[in-house]
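Undergrad: no sequence for this one, just the structure:
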């Protein structure tokens, strides 16, 4: 029996369909919202506004604030001050993953209800009860803020999401694929075989992998053509909802391990990788985790998929390897300091983490 499992299933209300955003005024009424702050991006906000007509025209006080592009502590505190100063009782975030994380943490700081309208499918940030923190300059902070609240709603329209950059969608596909590989070794252990929520998390993680590997290429083609197909809806929904459900049901046992840990580490110590999106760096992280597990045949199986989506496979490919020994040491130390990586039923220490990184570069670039 697990005594420390925290199940945070997801937003109170979820809908992803044509015209879904029109239900938001009804939900705001349900939450007795009277003074609303809408935090938004730039280009994404211009694309989202036509979908938000019923919200914008509400007979309520609405304040609009454009965020500065990063989910940093400074930006969270800035938004929190706006919430306090204007006595906001409901926050709506309209944008991508960093904006979702920002709204969650600012709302946590001020104990304010919030809802999320994703404008793209690039990760599970709209669903997950955590915020990945960055510095103001875009480098990883190396910290994740976990909270015990989740969104009052997660609502969006596939007609809005399909009009977002394709490379973000592909990055989201990679980030979602990691859900299986990061939780597989942990959840397959005998001690967890009878744990209901962990096995539900495992089922959701398996769905992430199977759908991504079978439907992604068609979904990408349809996105490029502006065709809201079943495959596009399935994959985008799996990216921001089902992927979030994995960690929501399984908590630390089904959340980030080696793939995300090395994402955080290279983002903290290699400024050159900032040009890659979160999911693109996690794609490399999946292969790193498989190298740590010595599953070279699985790496071989994934390479054609990676190449078809133009995902980075190695640090050499990203132009940051070889690197100074001190940099490699810092990267490995940061990974080793992550508690979740030590949930893997493997020998995980600075030596094995270093070996996996070097072996992967040698294997992929031989």
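TA: That came through, no problem. Source: prediction; values computed, not measured. Numbers count the residues shown, from 1 in each chain.
Undergrad: make it CA atoms for all contacts and neighbour counts henceforth
TA: OK.
Undergrad: so how far is the helix or strand residue 297 falls within off the chain centroid?
TA: Using DSSP states H and E, residue 297 falls within helix 296-309. In terms of C-alpha atoms, centre = their mean, to the nearest Å, the centre of helix 296-309 is found 22 Å from the chain centre.
Undergrad: which elements pack onto that helix?
TA: helix 278-292 (3 or more C-alpha pairs under 8 Å, 6 or more residues apart in numbering; DSSP states H and E).
Undergrad: for comparison:
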């Protein structure tokens, strides 16, 4: 099997780039179908309209209803076809991105992704995560190509709430460890090939950037400023993690995230917050060295990522419910099968409790 790496055709990141959206998008289409939230539209439309006047493009806005599920994708697909537009643009967070990518896939249209937050690595991937109408993980929709373009306005992203940037760090935190597990097991990555040297290096660079700049970036965003550290973390959360996870592969951390969606208490948390705890669970499954575990937990605590079940809102975990989480995480179609050893619901259950205990232990040490 070939080694394969995938990426967007073009990645654009810089301050004030939102006003250049139409200029950049013109090579793909002139009638933009812009999917965003109601509140998001109010924040981005002025800049887009400013740039629109300098092009031949038109913009048609539709409101995303909050869940990347089959019913919402079908609704928006029909609206897109009726609109006469020729380019899908998803502006907002991860579920808007995944929905926009799915619409583009089903209508055979180009797609531009514009993150307004750096909370996940969804923007660059050839993947949509599909949930039920109630928000429970359903399946991955693997797409034939990455987005045609990803455009990141760092002025916009740096003004978003700090928790969203930190959630992105949680998602990015898993990238190296999952790629490493896939490399060890010789697993197939998300684009149907084996891991390239470049993908593995990008995954490691993602982790190293988090350790080097994560705390500095969090402090800057807390004070509503965009520093070099913020720029680096936005790139790590969005591009390095996006290429790293997709071309490196998914393993334990994201499967644990999917299992945690069975607990209603966790629905209030962001994707990356649950993935961060999933990373701790994966490290427990691997019996990772204590120094590595401590480094990851220290990072999580420093930036404000969950390290215990209580942090996830699960105040009174019971064995039956946690076994449901473990069983869902270890489902045959999920990515725990990419670990370099056999994983069962019982071993996942034990690793969840061990990760929770480790998180509580290090909190007491501080």
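TA: It's in. Computed from a prediction, not measured in an experiment: that's the story for all the values here.
Undergrad: sorry, back to before: how about residues contacting the helix or strand following the helix holding residue 297 of structure 1?
TA: Later in the chain than helix 296-309 of structure 1, the nearest helix or strand by DSSP H and E is helix 325-336. The contact list for helix 325-336 of structure 1 (C-alpha atoms under 8 Å, 6 or more residues apart in numbering) reads 258, 261-262, 264-266, 268-269, 341-342, 348-350, 353-354.
Undergrad: for residue 26 of structure 2, which non-adjacent residue is spatially closest?
TA: residue 57 (7.2 Å; C-alpha to C-alpha, 6 or more residues apart in numbering).
Undergrad: how close does that neighbour get to residue 87 of structure 2?
TA: 10 Å (C-alpha to C-alpha, to the nearest Å).
Undergrad: so how far is residue 41 of structure 1 from the aligned partner of residue 145 of structure 2 in structure 1?
TA: Aligned against structure 1 by TM-score structural alignment, residue 145 of structure 2 finds its counterpart in residue 149. According to C-alpha to C-alpha, residue 149 of structure 1 and residue 41 of structure 1 sit 23 Å apart.
Undergrad: can you check residue 211 of structure 1 too?
TA: Residue 211 of structure 1 is 30 Å from residue 41 of structure 1, by C-alpha to C-alpha.
Undergrad: so those two - more neighbours on which side?
TA: residue 41 (20 against 17; other C-alpha atoms under 10 Å).
Undergrad: the nearest residue to the match of residue 145 of structure 2 once chain neighbours are set aside: neighbouring residues, count only.
TA: Once flanking residues are discounted, residue 149 of structure 1 sits nearest to residue 129: 6.6 Å by C-alpha to C-alpha, 6+ apart. Residues lying near residue 129 of structure 1 (other C-alpha under 10 Å) number 24.
Undergrad: kindly report the same for residue 135 of structure 1.
TA: Residues within reach of residue 135 of structure 1, counting by other C-alpha under 10 Å, total 16.
Undergrad: identify the residues contacting it.
TA: Applying C-alpha under 8 Å, 6+ apart to residue 135 of structure 1 gives the contacts 70, 71, 72, 73, 141.
Undergrad: of the residues you listed, which is the most crowded?
TA: Busiest of these [other C-alpha under 10 Å] is residue 71, holding 27 neighbours.
Undergrad: wait, what's in contact with the residue mapped onto that residue from structure 2?
TA: Residue pairing (TM-score structural alignment): residue 71 of structure 1 is matched to residue 68 of structure 2. Contacts for residue 68 of structure 2 (C-alpha under 8 Å, 6+ apart) come out as 95, 96, 98, 99, 129, 130, 131, 132.
Undergrad: what do you get for residue 178 of structure 2?
TA: 245, 248, 249, 250, 251, 252, 253.
Undergrad: what segments of structure 2 are helices?
TA: With DSSP state H as the criterion, structure 2 has helices at 21-25, 38-52, 70-83, 94-107, 154-158, 162-185, 197-222, 228-235, 241-248, 252-260, 271-286, 290-303, 319-329, 345-365.
Undergrad: now those helices in CSV, with distance to residue 32 of structure 2?
TA: Shown next, in CSV, are these (distance: least, C-alpha to C-alpha, whole Å):
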stretch, distance to residue 32 of structure 2
helix 21-25, 8
helix 38-52, 10
helix 70-83, 10
helix 94-107, 12
helix 154-158, 20
helix 162-185, 27
helix 197-222, 31
helix 228-235, 25
helix 241-248, 24
helix 252-260, 33
helix 271-286, 28
helix 290-303, 37
helix 319-329, 38
helix 345-365, 45
